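K.L.:
build me a model from this:
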Amino acid sequence: MVDLYCPTSSQLTPNDRVLFLDFDGVLHPDDVYRTQSGLELRAPGQLMMHAGILVEILEDFPPVKISLSTSWVRILGYRRARAALPLELQARTVSSTWHSRMPRAPFEGYDMHNRYQQIRAAVTRAGLTNWIALDDDPFESWPDHDRRLIRTDPDLGLSSALTQEQLRVKLRALMGM
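P.N.:
Just a heads-up that it's a prediction; the model follows:
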C-alpha cells in the first residue's frame, strides 16, 4: 500500500489558498467514459462545458490556486488533464492529488481511499490550512463536520446558480473577505 503522506514535489506552499477541483459532475455532467478514441461525454453537452463559469467566478479571487482532484490525472497524467482546461484555469493549476509515483494498478494505495482522504493527504503533504473542494462527491465520502466541500449535482455541475453562489461564499471566506 502506498503512503499517501509521502513527500512529493508540489507547487503548493502552506499559505496558499487552494481550490481542489474535480472535473466530472463539476465542469460537465458526470457521464464520462474512457473509449478507444479518448474520454467521451455520454450526456447532452460537451466536456468542460461549465469551465467558463469557473473562470468567471475565479476572476474575483486572483490568489486562488487550483489542485486537480479528478480521476483524469490518474488516467491521462497531470499534463494532459491540466491541458483539458481553458488557459485561464491552466494558469492557476499547480498540482494534483495523484502523482505519477503512486501505483497505477486499480485498488492499490491511492484508489483504496475516497476523494476526501485523497484531498486530505494532499493537504497534509503541502501543509495547507486555506483550502476548499469543488466535487460532486457521488459516494458521499465527505464527513459532515468538514464544511469545505461545495458539492455539485452530478448532472448540473457548475451550471447550477445555487452551486455558483455557494462557491462564491466559500471563496470569500477562504480569502478572509
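K.L.:
CA atoms for contacts and neighbours, from now on please.
P.N.:
OK.
K.L.:
and the strands in this structure, which stretches?
P.N.:
Along the chain, counting by DSSP state E, strands occupy 17-21, 32-35, 38-41, 65-68, 93-96, 130-135, 149-151.
K.L.:
can you give the distance of the fifth one from its chain's centre?
P.N.:
What it means is strand 93-96. Centroid separation for strand 93-96 versus its chain: 9 Å, with C-alpha atoms, centre = their mean, to the nearest Å.
K.L.:
look up how far Asn130 lies from Leu19.
P.N.:
Going from Leu19 to Asn130 by C-alpha to C-alpha, to the nearest Å gives 9 Å.
K.L.:
this one next, for a side-by-side:
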Amino acid sequence: MLDSKLSTPSRLKPNDRILFLDFDGVLHPDDVYRTRRGLVLRAPGQLMMHAGILVEILKNFPQVKISLSTSWVRILGYRRACAALPPELQALTVSSTWHSRMPRAPLEGYDMYSRYQQIRAAVTRAGLTNWIALDDDPFESWPDHDRRLIRTDPDLGLSSVLTQDELQARLRALMETE
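P.N.:
Down below sits the predicted model:
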C-alpha cells in the first residue's frame, strides 16, 4: 500500500537540497514507450533497473530530497510515477516539476518548455538555491553556463561508473553550500 504522502506532491522549501530526477535514460535506458499494456522498455533490461544504484548513493546524503522531473508524472500522475520507484526513493520524493493543476492539452504551457525550463520554473516557484538535476537531456536543452546537470548517457543511465562518480561529487558539493 502506498504511503498517504504520495497522493499529493509536497511543496519544496527554499533551503531544501533537491535532486531533480528523470527516469528514462537515467534509471533505465531511454527506450521506453507507452502501450496498451502500460510503459514498456524496448531495450535489454527492465524498467528502474538502475534505481538501486541511486538508493545506495543517496544513503550517504540523507538530507537530499527528490523532485520528479520525468514525463512519467505527466503521463501517469504523480502518485503512480512515484510508486514506480523503490520504497527507499519514494520516501525521499517530495514533489515534481509537473502538477495536475497545469494544463493537460498538448503543446500548451508546460509542454512548450524544455526540461531545463521546467526545472527552472519549479526552482523559481520554490525559491531553491541548492539543487542539481540528473537527466539524459536528449534535446541538449541545458545551457552551458549552468553546471547543475549531471547528464547521463541515454543507454547507460546510472550504470555508468563515471556518472555515479560525478553524481557523488555534485552531491558532496551540494551539501557544502549554505
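K.L.:
quick revisit: Leu19 and Asn130 of the first structure - which one has more neighbours?
P.N.:
Leu19 (24 against 19; other C-alpha atoms under 10 Å).
K.L.:
so what's that one up against?
P.N.:
By C-alpha atoms under 8 Å, 6 or more residues apart in numbering, the contact list for Leu19 of the first structure reads 64-67, 131-134.
K.L.:
which of those residues still touch in the second structure?
P.N.:
Contacts conserved in the second structure for the contacts of Leu19 of the first structure, counting by both residues aligned by TM-score structural alignment, their matches' C-alpha atoms under 8 Å: 64-67, 131-134.
K.L.:
would you turn those into TSV with distance to Met48 of the first structure and neighbour count?
P.N.:
Output for those, formatted as TSV (distance: C-alpha to C-alpha, whole Å; neighbours: other C-alpha atoms under 10 Å):
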residue	distance to Met48 of the first structure	neighbour count
Val64	20	20
Lys65	18	22
Ile66	16	24
Ser67	16	26
Trp131	23	24
Ile132	20	23
Ala133	17	25
Leu134	14	23
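K.L.:
contacts only, for Pro14 of the second structure.
P.N.:
126-129.
K.L.:
cutoff 6 Å now
P.N.:
126-128 (C-alpha atoms under 6 Å, 6 or more residues apart in numbering).
K.L.:
how deep is the nearest residue to it once chain neighbours are set aside tucked in, by neighbour count?
P.N.:
Spatial nearest neighbour of Pro14 of the second structure, excluding adjacent residues (C-alpha to C-alpha, 6 or more residues apart in numbering): Leu128 at 4.4 Å. For Leu128 of the second structure, the count of nearby residues is 17 (other C-alpha under 10 Å).
K.L.:
cool, and Arg148 of the second structure?
P.N.:
16.
K.L.:
if I look at it, how far off is Thr129 of the second structure?
P.N.:
11 Å.
K.L.:
same thing with Gln164 of the second structure?
P.N.:
From Gln164 of the second structure to Thr129 of the second structure the distance is 23 Å (C-alpha to C-alpha).
K.L.:
same check on Leu12 of the second structure?
P.N.:
11 Å.
K.L.:
neighbour count: these two, which is higher?
P.N.:
Between Leu12 of the second structure and Thr129, counting by other C-alpha under 10 Å, Leu12 is the more crowded of the two (21 against 17).
K.L.:
mind listing what the counterpart of that one in the first structure touches?
P.N.:
Under the alignment by TM-score structural alignment, Leu12 of the second structure pairs with Leu12 in the first structure. Neighbouring residues of Leu12 of the first structure by C-alpha under 6 Å, 6+ apart: Ala126.
K.L.:
gap between Leu12 of the first structure and Arg148 of the first structure?
P.N.:
For Leu12 of the first structure, the distance to Arg148 of the first structure - C-alpha to C-alpha - is 18 Å.
K.L.:
do the same with Asp31 of the first structure
P.N.:
In terms of C-alpha to C-alpha, Asp31 of the first structure sits 25 Å off from Arg148 of the first structure.
K.L.:
now Thr93 of the first structure
P.N.:
Taking C-alpha to C-alpha, one finds Thr93 of the first structure at 19 Å from Arg148 of the first structure.
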